[in-house]
Each structure stands twice: as C-alpha cells, then as structure tokens.
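Chemist: sequence unknown, structure follows:
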C-alpha cells in the first residue's frame, strides 16, 4: 500500500511537471518560434498585417509538447546606433557621421535560420549599414550631405541595406543621419579659414562704411558752408535794409528839428568816446567836455 502511494505521488509529480512544461504564453510585443530538437515547427504571434493594414495579434496561452523549445523574439521596432563612421565624400573631404537605424523582425523563421539571435543581427546590421553609408555619401560632396540631398541619401541607404538583408527576416524601417561633422583635427583648420574669410568680408564692409561716412560728412560740410554763406548774405541784406531804414528815420528826424538832432548826436558821440575809468585832463575853461562835440556837430551842420 505504501509503495502504491509513492508511485501515485511520483506519477502526479511527473504529470504536474509535464503540464507545467506543456503551456507557454506569448506577449503582444513578442513573437515565439517553436523548436523540436533544434528544428523550427511553429511560429506564434508572427508580425503580419491584415487587409486593413492593422497588425494581427495572436498573443495568449498556447500548448506545446514537453520536448519543444520556445524562442522569443521581439516584435517591436528596434533601434541600433551607428556611431563615428569615417566617410570620404566625393570632394575628398572627410566627415565623421553618426546614424540611427530602425528595424524589426518580420519573419522569425528566416531570422532564426540566418541570424539566430538579435545580437548577431545587430552586428550584421551595423556592418551592412556602415558600408551602405560610406558608398552613398562617397558619391556626393560635403554640402549635399550636410543640407542638400540628405533626405534622398537616407532613403537610398535604407533601400540598399534592405536589399542586402533580403531573406534574413529583417525589415529596415528607417535610416537617419543624426550628425555629419568634420573630424576634430580637420574642423579647427576649417573654422580658422572660415573665420579669416569672415574677417576679410567684415573689413571690406567696414572700409565701404568708412568711405560712405566720409562722403556723407563731406556732403554735409559742403551743405553747411552753403547754408552759412546764404545766411550771411541774407543777414547782410537785412542789415543793409535796417541801416537804410535807420538813415531814413534819422533824415526825417533831422528835417523836423535839425538843432535837436545835432545835439542828440553830439551827446551820443561824447558818451561813446569816454569809457568808465578814463582819465581826462582839461583846462578850467574846458570843463564842459561835451561842448566840443556839440560845437563840432553844429559846425558840420552849417550853423
């Protein structure tokens, strides 16, 4: 009885172990390849799309035989960096290029037969992509790589890598050139040359500006001289008209009272001839200094 119980327990344990190894789950973001003694026999949740362009989802719980092996492969889009690629452009200038590749496994069976693992696939992908980048960028000059045909170049590289990896179960979704710069040892010389060229251009612009400034200043000085001459001419004309008007007023005043006019002029002449602080020595009989100016004015007037 005891032996029978032990046999039953062992049988239950074996059945439980077989049951545990007979089921497996496949997540939505993975696809599974079933191997029987190393040979592929089935694929679960393989990447595929329906007629509407939507991905077919077969994730879930599945049954397998205990001796079957399950290999899980990523179903998502994966990325691989291609860094520090030395490229010689068609104009014989070297560039240091960084690229980024997006890819996915579309046929797990072919992928396993040709590449076995994602690590091996990444290594192959890097090698083929580097070769395609060098071939594509080596046919165009640097300006076209930096800003000209960059989009077309990336499309050509993607098609080349897809053609090279045809039959491996991999699809290249996109190839992007993230950066294309001159190597550090070359960049400094190029930047110095560019800086010298810009300085020459700036000096030329400054020289033209100074020449234009001199022309503007000369024109302004000439216009200022003309304006000053015209102003002096107008001032002399106005001054002459004022003197004429003043003489007319004096003449009218003289004709009305000649004696008063001579007296007033004599006083003005006397006042203007003697300044403050002037020392005058006269005889006692000549104390009336202004009398001399009055007598002279009377004599000049004929009285």
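Modeler: Arrived safely, thanks for sending. What you are looking at is a predicted structure, and each value in this text was computed from that prediction instead of being measured. Numbering: from 1, shown residues only.
Chemist: rest of the way, CA atoms for contacts and neighbours
Modeler: Fine.
Chemist: after whichever strand or helix holds residue 251, heading C-terminal, what element do we hit next?
Modeler: Residue 251 belongs to helix 184-256 when elements are defined using DSSP states H and E. Sequence-wise, the next helix or strand beyond helix 184-256 is helix 258-273, with elements assigned using DSSP H and E.
Chemist: against that first model, consider the following:
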C-alpha cells in the first residue's frame, strides 16, 4: 500500500511537469499523461475492489459480540461459540458492523454519603461486576430475543449502560441503608475474626444484589429488559465522613481508655491479692523457721549445760580455781584497788596460794547408780556457782 501511494505521487508530479512543458515535447507529454491517467484509474479500481471485498469480511473475536445491520435492519448476530472466526456480509454501505465487548465489566463509582436508619451519615463504596448476557443454547432463534440485541436497542453502548447501572445502584443503596442502623452495621461478635457469614453487612449485600437483579418495575430482570447479567454486587468500604471522623476517633479512644483502665484496675487488685498471699506465706515460713531455730537453740544450750555440768563434776576444785583466775583477769589492772574481807575467797587465793588439787579419778559407771546422786549433783551445782557469786560481789566492791 505504501509503495502504491508513492508511485501515485510520482505519477502526479510527472503529469504536472509534462503539462507545463512548451513546444514540440507537448505531444509526447500528452501521450504520457494519458497513459499515466489510465494507470491511475486502473490502480483506483483495484483499490476499490479490494476495499469492497474487505468490507464483505467480518472477523468475530472471542472477546466480542458482533451485530450486522443491513440498511438499518439487523441481519445477523454472532454471539455464540460456533460463530467465532471469519464471517461474510454484504459490502459497505449496504451492511454495517457493530461490536460489543463480551468480557466482564467493573463499575466502580466513587463513594457516596448516605444516611442510616438512625440518621447517621456514612460514606459507602461499592462496585458492580456485570457483562452483556451470553446467549444460551436453549434461547430462541429470533434475533430480537438475543441479549446483545436487547442491549444494543435499550442502551447502545457501555457508557450508557454504566450510567443506567449507577443510577440504579445509588437508589438501591439509599433505600437499603435507610432501613438499618449504624450499630448493626459495625457490630461483630469477634473483633479479631471480623464479620461472619450471617452478619448484618452480609445480609445487606445479599438483599442489595437480589434487588439489583430485578428491573425497576419489578416485572422482569435486567437480562430480559436490558440484556445485562449482574455477576456480583459488593460493598467495599463503609467509612465516616471527614467532618465527624475526628470526633468519632476521639470517642473511640476514650472508650478504649476506659477499657484499659478497667483492665489495669483489675490487674492492680489481683496484684494486691497475690502480694498479700505471698506476705502471709512469708510470715508463716519465717515464724516456723524462728520456732525451729529456738527449739534447736534450746536443745543445743541444754546439751551444752549438760556437757558443762559433767565436766565440772569431774573436778570441782580445779573448776573453782580456774574461775577465780578468770575473775582476777577481769577485775584487776594497773589502776584497780580492791578492798576485801578476810573471809573472801579471792583473798584466800592470794594469801594461802594454790590449794592442793587432786588428780581426777577415772569415772566408772556403776551397775546401779546410787540414790545420793541428786544430792551430789546439787552440791556440785552449788560449788560451781560459788565463784560466780564471788565475782559479782568483788565487782560491786571494786565499783564502790
């Protein structure tokens, strides 16, 4: 085609040059011009035939419905599986072709502000998935009964169909949302799981879809009236208007703060209970430990006294002498002045010297203990207590 147009332009230039040349060359120029004109007419006829033959061929794509009109009357409709491929018709302008998209169409209008049953304004975003209804195998053979023909006669094109669907959608949304309250729309059983299958939002969507599939008069469906099949109608989002969104957020924050305070107070109460129980158990354990310690200490002290008494009973005179020396060590120093009586035990040790101390005899355990043992133990106790008494008296005198 490009080469033909280039040759045609060159031919026109040659003809203009020949016509403008004067003299003897004009005859040859006219002869060449006539030849070029015949070539031009021949090429024009070839192009006309090719265009005429091309207008007689219709290629039906798998994503399209095709309607062929003959002088304003529908002559053929290609809307079935077996109609795909090349089809033939009368040349233009006797027959004309109209194509329609058979794929799914998505109508996504902008969000609209609506009022609920409790007079609360919300913004609702929805979408509608639709398409030109396919022709079933059991449908009538009449061309006027085909869904694509109904769509063409009722709406004409996709933009008109979307305007019609949008107006219908807005009226249905206003009617349906006017019957429910905002609390019913936003309430869920479990905030983590989200809306369940039997929620108010789901039932509202089902009612909206069922009413959308009916015509405005309620007698026939959009498929029968407009040739449109409604595949799905869904509510994408329910939001609050910008004017009162901040106030709602603040109220939500205050409610969450109350819930947090309630949980915090419950935690503090539980903390107090746990601490009181722990303190009570601590006191019980400490009291039991103190009682065990006192019992063990008393047992140890009793055992120490028993061992001490046994040691004193072996040599009371040596014990008395040792205690007297300990008393000297405690009360005597460079500045000590003692005033003692002549009968003082401390003075006797200084004047009489160390008494004779007999070596202790090895203790033999008799078979039967004598009956005088308590008296002997009493004497031993008295003799062992004498140095302590002397020491106390001596301290008192030294203090005076």
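Modeler: Thanks, I have it. Bear in mind the structure is a predicted one, so any value in this text is a computation, not a measurement.
Chemist: the helix holding residue 251 of the first structure against the second structure, how far on average?
Modeler: Relative to the matching residues in the second structure, helix 184-256 of the first structure has an average distance of 1.9 Å after the fit, by mean Cα distance after the TM-score superposition for the first structure.
Chemist: contacting residues around stretch 111-127 of the second structure?
Modeler: By Cα atoms under 8 Å, 6 or more residues apart in numbering, the residues outside stretch 111-127 of the second structure that reach it are 106-110, 173-174, 177-182, 233-241.
Chemist: correct me, but residue 136 of the first structure touches residue 153?
Modeler: Yes. With contact taken as Cα atoms under 8 Å, residue 136 of the first structure and residue 153 are classed as touching, separated by 6.6 Å.
Chemist: returning to that earlier point: what span of the second structure is the helix holding residue 251 of the first structure aligned with?
Modeler: Using TM-score structural alignment, helix 184-256 of the first structure lines up with residues 242-314 of the second structure.
Chemist: circling back: buried subset of the contacts of stretch 111-127 of the second structure as a PyMOL selection?
Modeler: In PyMOL, the members of the contacts of stretch 111-127 of the second structure classed as buried (16 or more other Cα atoms under 10 Å) are selected with the following command:
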select buried, resi 107+173+177+178+180+181+182+233+234+235+238+240
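Chemist: sitting in strands, which of the contacts of stretch 111-127 of the second structure do you find?
Modeler: 106-107, 233-239 (DSSP state E).
Chemist: turn the residues you listed into TSV, including distance to residue 316 of the second structure.
Modeler: Putting those into TSV (distance: Cα to Cα, whole Å) gives the following:
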residue	distance to residue 316 of the second structure
106	119
107	120
233	115
234	112
235	110
236	108
237	106
238	106
239	105
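Chemist: list just the nearest of those residues to residue 294 of the second structure.
Modeler: Of all those, residue 239 has the smallest distance to residue 294 of the second structure: 74.9 Å, by Cα to Cα.
Chemist: which non-adjacent residue is nearest that closest one?
Modeler: If the residues on either side of it in the chain are set aside, residue 239 of the second structure comes closest to residue 123, at 5.0 Å by Cα to Cα, 6 or more residues apart in numbering.
Chemist: A helix includes the one you found, no?
Modeler: No. Assignment of residue 123 of the second structure by DSSP: H, G, I helix; E, B strand; the rest coil gives strand, placing it outside any helix.
Chemist: what lines up against it once you look at the first structure?
Modeler: Counting by TM-score structural alignment, residue 123 of the second structure lines up with residue 96 in the first structure.
Chemist: any idea how far its match lies from residue 129 of the first structure?
Modeler: From residue 96 of the first structure across to residue 129 of the first structure, the span is 15 Å (Cα to Cα, to the nearest Å).
Chemist: out of the two, which sits in the more crowded spot?
Modeler: In this view residue 96 of the first structure and residue 129 are compared by other Cα atoms under 10 Å, and residue 129 has more residues nearby, 22 against 16.
Chemist: distance check, that one against residue 56 of the first structure.
Modeler: Residue 129 of the first structure sits 29 Å away from residue 56 of the first structure, taking Cα to Cα as the criterion.
Chemist: same thing with residue 221 of the first structure?
Modeler: Distance from residue 221 of the first structure to residue 56 of the first structure, counting by Cα to Cα: 86 Å.
Chemist: so residue 8 of the second structure touches residue 40, yeah?
Modeler: Yes. With contacts defined as Cα under 8 Å, residue 8 of the second structure counts as touching residue 40 at a distance of 7.1 Å.
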